[in-house]
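**Student:** Could you look at this predicted model? Sequence included:
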Amino acid sequence: MYIAILIASVFLSSFLVWGIARTISVPIQHLCLQIQRINGETDAQIQDSYSLNELESLKRSYNQMEEMIRRSEEEKRQFFQNASHDLKTPLASITGYSQGIVSNVIKDHQKAASIILSESLRMTDLVESILSLSKMDSHTFDLHPTDLEVMEFLDECVDIMSTIRKDCVIHLEAARPLMIHTDPELLKRVIQNILSNCLRYAEHEILIRMSTDGNSLILLIQDDGPGFLEKDLPHIFERFYKGNGGKNGIGLSIVWTGIHYLGGSITAGNRAVPEHGAYYQLLLPLSF
């Protein structure tokens, strides 16, 4: 009797262990198969429900990871598609005008050379922006911080950008001179990209107001244009997002990535009624 009970107990224990093992091993094998299917393009989410809390938690973590990978791959694909399109346009102009000069179809060589130069500079700027974004994303962008007198720095930025539109005035307001410790080249790119966007939409003027809260430099840049469309507001810093007027590019994404790379932050929106136009508020630490 004892031997029979012992054999039955061993058999029952083995069956229970086998059953428990299967409830764990089968979902794990399924998870391994799903991981092998991940390619960032097709949906590889797990839809099954599991009885064990730990396996349910693992499934949720996997699904979140899979969704992030798929979204990242889609963003990368979209980024390269748009970058290729933006590079293709100036290349087509350069090729067309070059062929026109060679075949002597274009008689005004000076005008053609001017367009070729302009499109070459545009393409160079785009390539440099893409490289800068890539380096900042991988945290390999080299910063060279130095002491910077903000008013003098902004004056220089305004002088450069004022040549783009003669009918738009850029006003600069500051309570007092202020020193910060930051990378001047990256900050200049950030400010110029914002001013370039403001100049595109402003009617008559742009205002830059400088202040401090004791720990951070606060820069408010605003224009008197139509402002952002409500549907565009959540996406204005996305790379190659096509917003108001069908414009797309990476200018404002450079602003977002660059200001955060410098340890600061940025917000943007529309000015309060009755005023109209867009605003950008940048916060930068006084010491980098």
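**Tutor:** Okay, I see it.
**Student:** use CA for all of it now, contacts and neighbours both
**Tutor:** OK.
**Student:** burial count for Ile94?
**Tutor:** For Ile94, the tally of surrounding residues (other C-alpha atoms under 10 Å) stands at 20.
**Student:** tell me which element it falls in.
**Tutor:** Under the assignment given by DSSP states H and E, the secondary-structure element containing Ile94 is helix 53-102.
**Student:** same check, this time on Arg22
**Tutor:** Using DSSP H and E, Arg22 sits within helix 2-37.
**Student:** tell me what that helix is packed against?
**Tutor:** helix 53-102 (3 or more C-alpha pairs under 8 Å, 6 or more residues apart in numbering; DSSP states H and E).
**Student:** How far away from the center of its chain is the helix it packs on?
**Tutor:** Its chain's C-alpha centre lies 12 Å from the corresponding centre of helix 53-102 when counted by C-alpha atoms, centre = their mean, to the nearest Å.
**Student:** alright, now check it against this:
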Amino acid sequence: MKPVNIFWYLYGVVAMALVLTLASLFFTIDYIEYQNDQEDFAYDLLEVLDFAKQPCQSTQLDSPCVQQYLMESGFEVSPDFYTVNAERLELWSTDSKTLQVYSYEHGFQAQLADQPSWWIRDDEEHLTEAFEDNDPLDMLYTAAVITSMLLVGIALFLYWPVRRLKHWLTQLQHATDALAQEDYSVRLSPLNITPLSELAQRFNRMAALIENNLEEKQLLSNAMAHELRTPLSRARLALALLQKQLPDDNTKALVNDLSRYIDELENVTDNSLQLVKLQNTAPQLTAIELHHWLEQKLALRQGQTSHIQWHSELPPITIKSDERLLTLIIDNLLNNAEQYATSQVSVRIHQEHQQTILEIQDDGPGIPEEQQPQALLPFSRLDHSRDRRSGGIGLGLALVNTACQRLNIQLEMNNCKTGLCVVLTFREV
């Protein structure tokens, strides 16, 4: 379902409520006027009969004198019931007379209880005047004009507050997008409308807390990585001195294992520092001929790996990117593809919808779909059966993911029939 503009939504709700209110109001007014007209008819008729009683010496409707008084007052007298489907309305009584009122076209007709053979109604001239005064078309026209004027007024009054609200919601949308892009310095401008002002304060407080926590985390990670370098260097120096004085092969093998463990610790330290730097470094964009750049990298790998066949489809495409970060991304992805491929790796670039897309596919085991988000987390190792010689330390894809976020590259992983396919979609930075 297509989203509705908030202005038109509010305007439509208010307009519908206004139309229903005015319709109810007009029906109510029309009903009240009808009741008043009925009451006026009954009281006027009874008043004329009382007034004619003295000069005519009678209130009998067959009296020409009484009929003359009624005619002069806008009534007609007849022994006929004028409307077949007339509705019985109400019974009116005085001390001397009881009057039963019925509907009649646009007016009323009545019968005296003591003279059931005679009927009194509004005369034609009175009915014509009443109909002209209460023309339904005139009422509809008047209602339409009043409704239109009110709707225009409501639209004018709603426009500015809704425009302000829409502008603030646009700011909120941009702020959430910025948070998704890991820009935690974003803040919302205050809006003196509750509960939106409270929402803005809580959003700003949340962003500030996230920013502070990340800064503390980055400082801690950076400090730990730097502090590890000194004892690791000393341990490597001590092992090098110890290797020269070892008397037997068993002790040498143990020292070699210790040396390998120190290499892994240094690898963790270097990658951790690199991850922290990625999160705090702005990209430096330059024009890169992606096809030549990839051809050079693949040419080096083809000469180093004999068991892997490298296939490429690299049409001429130039992009703007940070070569250092792009190197980090491609090298890690190619290393993973080469490490887990059975016999071949294919690299392909193409363009869709004015966006450059790079695909790296291997014929290895792939990554289960439910584990793919976990693979992008730091120090995540999905296959616990592998040791660290084959499984790595779990920072490669985390570095790739962070670098892609810095370059606004969309990273996707899909399991194909022949293995894992990593898709990079280059968007404007």
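**Tutor:** Nice, thanks for sending it over. A quick note: this is a predicted structure, and the numbers were derived from the prediction, not measured.
**Student:** can you give me the angle the next helix or strand after the helix holding Ile94 of the first structure makes with helix 53-102?
**Tutor:** Toward the C-terminus, helix 53-102 of the first structure is succeeded by helix 109-137 as the next helix or strand (DSSP H and E). Counting by axes from the mean of the first three to the mean of the last three C-alpha atoms, to 10 degrees, helix 109-137 of the first structure lies at 160 degrees to helix 53-102.
**Student:** Give the buried residues for helix 109-137 of the first structure.
**Tutor:** 112, 115-116, 119-120, 122-123, 126, 129-130, 132-133, 136 (16 or more other C-alpha atoms under 10 Å).
**Student:** and what of stretch 377-396 of the second structure?
**Tutor:** Across stretch 377-396 of the second structure, burial judged by 16+ other C-alpha under 10 Å covers Leu377, Pro378, Phe379, Ser380, Arg381, Gly391, Gly392, Ile393, Gly394, Leu395, Gly396.
**Student:** Counterpart of the second one over in the first structure?
**Tutor:** If you follow Pro378 of the second structure across to the first structure using TM-score structural alignment, you land on Arg239.
**Student:** Contacts only, for that match.
**Tutor:** Phe79, Gly249, Ile250, Leu252, Ser253 (C-alpha atoms under 8 Å, 6 or more residues apart in numbering).
**Student:** farthest-separated two in these?
**Tutor:** Distance extremes for the contacts of Arg239 of the first structure: the farthest pair is Phe79 and Leu252 at 14.3 Å, using C-alpha to C-alpha.
**Student:** What separation do you get for Ser84 of the first structure and Ser287 of the first structure?
**Tutor:** Distance from Ser84 of the first structure to Ser287 of the first structure, counting by C-alpha to C-alpha, to the nearest Å: 38 Å.
**Student:** right, I mislabeled it, should have said Ala4 of the first structure
**Tutor:** Note on Ala4 of the first structure: its distance to Ser287 of the first structure, by C-alpha to C-alpha, is 81 Å.
**Student:** So which of these two has more stuff around it?
**Tutor:** For Ala4 of the first structure against Ser287, the residue with the higher neighbour count under other C-alpha under 10 Å is Ser287, and the figures read 15 against 9.
**Student:** Contacts only, for that one.
**Tutor:** With contact taken as C-alpha under 8 Å, 6+ apart, Ser287 of the first structure is in contact with Ile180, His181, Thr182.
**Student:** ok, now Gln302 of the second structure?
**Tutor:** With contact taken as C-alpha under 8 Å, 6+ apart, Gln302 of the second structure is in contact with Ile308, Gln309, Trp310.
**Student:** could you pull out the strands for the stretch 151-288 of the first structure?
**Tutor:** For the stretch 151-288 of the first structure, strands defined by DSSP state E, counting those that start in this stretch occupy the ranges 169-174, 179-182, 205-212, 216-223, 265-270, 278-285.
**Student:** Fine, thanks again, bye for now.
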